[in-house]
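Undergrad: got a structure for you, letters missing:
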């Protein structure tokens, strides 16, 4: 079994077409078909069904696809790890982060890392924690900044809690009263702007409202972070958001929820079965150093604090 055969197999599986897969692999179609045939002979089972011109995966092909993707991702990581031995002059960090972190603290940490290691490529995937965890497991990311607790305990991941932050009720600045906090029960019947399904904030808001004995009323739902904040600015309703995303938005005010309020933990996650590349180790060190300095200087966003004691991961 060769990596080139696995790459050809994945290309056919993703394009459902031998000609298109050959174009992607930049090989002649007969050569690609020969690689697939050799792989099927090696495994002792057909991987594709070619009935009536349609190319679909057989049960054996469906079983192989996620494994092949992971093996190719690990092989790519190995190549880059060897290249990085020349003093981190080359390499890549594939980082996942939630939208609130992309809009908040992450930019400064990325800028510091890029200044220190200009030859390292930075690839950032913005998504919800559940999707990021899946991408980590599939080998598509090296590190991910996710929200704890995870929806399901994944034994294949190592997580290190690094930050804790408050969730606040965002409303237009001119509509905010002078009250120091708002009770979750007071959101009953108020129009709310709700994130799309799969957002950790959606689940946190729904759970808090249901524990208070009511279902929230949505004025609009389905948005990403920027859209939700803009909808709140326009007066469509209020939203429960992380306090850090209100920095630089003078049109919005955040009112804390009544004690004990709502808080969430932010963690840095990686796969347990794959040692991080040297570039990923360097980014982790840069991120933790930046956060530690910001905490000492008091420049972390309001409502955000360093998780203590820090874990050694």
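TA: That came through fine. None of the values given here were measured: they were computed from a predicted structure.

Undergrad: make it CA atoms for all contacts and neighbour counts henceforth
TA: Fine.

Undergrad: what about the residue nearest to residue 73 when sequence neighbours are not counted, which SS state?
TA: In this structure, residue 73 finds its nearest non-sequential neighbour in residue 139, 5.5 Å apart by C-alpha to C-alpha, 6 or more residues apart in numbering. Following DSSP: H, G, I helix; E, B strand; the rest coil, the label given to residue 139 is coil.

Undergrad: where's residue 139 relative to residue 70, distance?
TA: 5 Å (C-alpha to C-alpha, to the nearest Å).

Undergrad: How about residue 291?
TA: 32 Å.

Undergrad: ok, which stretches of the stretch 51-200 of the chain are strands?
TA: Taking DSSP state E, counting those that start in this stretch to define them, one finds strands in the stretch 51-200 of the chain at 56-57, 91-97, 120-126, 143-148, 157-172, 191-195.

Undergrad: and those strands as JSON lines, adding mean neighbour count?
TA: Shown next, in JSON lines, are those (neighbours: other C-alpha atoms under 10 Å):
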{"stretch": "strand 56-57", "mean neighbour count": "19"}
{"stretch": "strand 91-97", "mean neighbour count": "23"}
{"stretch": "strand 120-126", "mean neighbour count": "16"}
{"stretch": "strand 143-148", "mean neighbour count": "24"}
{"stretch": "strand 157-172", "mean neighbour count": "21"}
{"stretch": "strand 191-195", "mean neighbour count": "25"}
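
Undergrad: Now tabulate these in CSV and tack on distance to residue 134.
TA: Formatted as CSV, those follow (distance: least, C-alpha to C-alpha, whole Å):
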stretch, distance to residue 134
strand 56-57, 22
strand 91-97, 11
strand 120-126, 12
strand 143-148, 11
strand 157-172, 10
strand 191-195, 20
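
Undergrad: For residue 263, find the nearest of those strands.
TA: strand 157-172 (4.5 Å; C-alpha to C-alpha).

Undergrad: take the one below as the second:
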């Protein structure tokens, strides 16, 4: 007999290709998960995984069954959710994560419209760096996250699914009265920027990694005058007009023109990919799906 826990364990193993990792995600001992998957294979009369020393891989039957298993769990969850919503209306708790740039610059305007449409959906918002947010959503502690990624950090784990929202090129950020701001519209090179005092985010931030790599490629030393772990703190320092930093303009939208100036650098072509990330094969609540759809719709039209 095919039971719900067996489907859950099977999908976790299907997304990780590793029984130990799948057991961790399901909060069960690995032998328990292995026995349940073996029992599922016996129920179905087919081999779902090819087992090697350290990893497992779906067979052709396993890949096909994963589609049906996902649909079955979604249908069950939708039925349960429908009964809840029939009794309570459109409501629920959504746990989402967001990088700081969006949290202070874009989230307030999106939330205002969202709350008017869905007043009974409660949001728990976690503001962290990209790496930590990806870890939290992978562990199932968050329903989805909005993050910025760079190609230097490699692909996200196979357990996660990314919906790209937009891309934004890295710019140098200065105060309006800084000498570089007077060159707006001119052909600015990284060599000119590298002569200025450098303010950077702390180690572990994507923008910091990109700048270190680019400076090293051009033979410039990376010697930040100040390092901070908050974008708002970094922006406050740049407003003083004594140094420069690098950020995508979309993460400083509310501060541009009046307080800060974002300038393209001709020989700096690094892009950030902003995306919405969730667990692959995860079964989200209706409230989480509505929230995700709203954020995608509100962020994508403004990408240009």
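TA: Received the coordinates, thanks. What you see is a predicted model; the values in this text were computed from it and never measured.

Undergrad: returning to that earlier point: return the residues in contact with the residue nearest to residue 73 of structure 1.
TA: 69-70, 73-74 (C-alpha atoms under 8 Å, 6 or more residues apart in numbering).

Undergrad: which among those residues end up buried?
TA: 69, 74 (16 or more other C-alpha atoms under 10 Å).

Undergrad: Next step: the contacts of residue 139 of structure 1 restricted to helices.
TA: Among the contacts of residue 139 of structure 1, the members falling in helices (DSSP state H) are 69-70, 73-74.

Undergrad: the helices in structure 2, which residues?
TA: Going by DSSP H, structure 2 shows helices at 4-16, 19-26, 30-44, 60-88, 100-105, 107-117, 130-138, 190-193, 206-217, 231-238, 286-299.

Undergrad: Please work out which of those is packed deepest.
TA: Among the helices of structure 2, the stretch with the highest mean neighbour count (mean count of other C-alpha atoms under 10 Å) is helix 4-16, at a mean of 21.

Undergrad: Quick check: the gap between the corresponding residue of structure 2 for residue 209 of structure 1 and residue 246 of structure 2.
TA: Using TM-score structural alignment as the criterion, residue 209 of structure 1 maps onto residue 215 of structure 2. Taking C-alpha to C-alpha as the criterion, residue 215 of structure 2 is separated from residue 246 of structure 2 by 12 Å.

Undergrad: Kindly report the same for residue 105 of structure 2.
TA: From residue 105 of structure 2 to residue 246 of structure 2 the distance is 17 Å (C-alpha to C-alpha).

Undergrad: check contacts around residue 32 of structure 1.
TA: 8, 18, 22.

Undergrad: Out of those residues, who's the most crowded?
TA: Neighbour counts for those, by other C-alpha atoms under 10 Å, peak at residue 8, which reaches 23 neighbours.

Undergrad: Within the helices and strands, which one has that one?
TA: Element membership of residue 8 of structure 1, judged by DSSP states H and E, is helix 3-15.

Undergrad: circling back to that earlier point, out of the contacts of residue 32 of structure 1, which one sits closest to residue 181 of structure 1?
TA: residue 8 (58.0 Å).

Undergrad: Now the closest one: closest residue in space, sequence neighbours ignored.
TA: Nearest to residue 8 of structure 1 is residue 32, by C-alpha to C-alpha, 6+ apart, at 6.4 Å.

Undergrad: Give the aligned equivalent of the one you found in structure 2.
TA: Checking TM-score structural alignment: residue 32 of structure 1 goes with nothing.

Undergrad: re earlier: same list (the contacts of residue 139 of structure 1) but as CSV, adding distance to residue 179 of structure 1.
TA: Below are the contacts of residue 139 of structure 1 laid out as CSV (distance: C-alpha to C-alpha, whole Å):
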residue, distance to residue 179 of structure 1
69, 53
70, 52
73, 52
74, 53
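
Undergrad: before we move on, the earlier item: okay, and the residue nearest to residue 8 of structure 1 sits in which element?
TA: Residue-wise, residue 32 of structure 1 maps onto helix 29-43 under DSSP H and E.

Undergrad: Check which residues of that helix are buried.
TA: 29, 32-33, 35-37, 39-40.

Undergrad: With stretch 210-218 of structure 1 instead?
TA: 214, 216, 218.

Undergrad: Distance to residue 149 of structure 2 for the helices of structure 2 - can I get that in CSV?
TA: CSV is the format used below for the helices of structure 2 (distance: least, C-alpha to C-alpha, whole Å):
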stretch, distance to residue 149 of structure 2
helix 4-16, 21
helix 19-26, 24
helix 30-44, 32
helix 60-88, 28
helix 100-105, 13
helix 107-117, 18
helix 130-138, 7
helix 190-193, 22
helix 206-217, 7
helix 231-238, 16
helix 286-299, 16
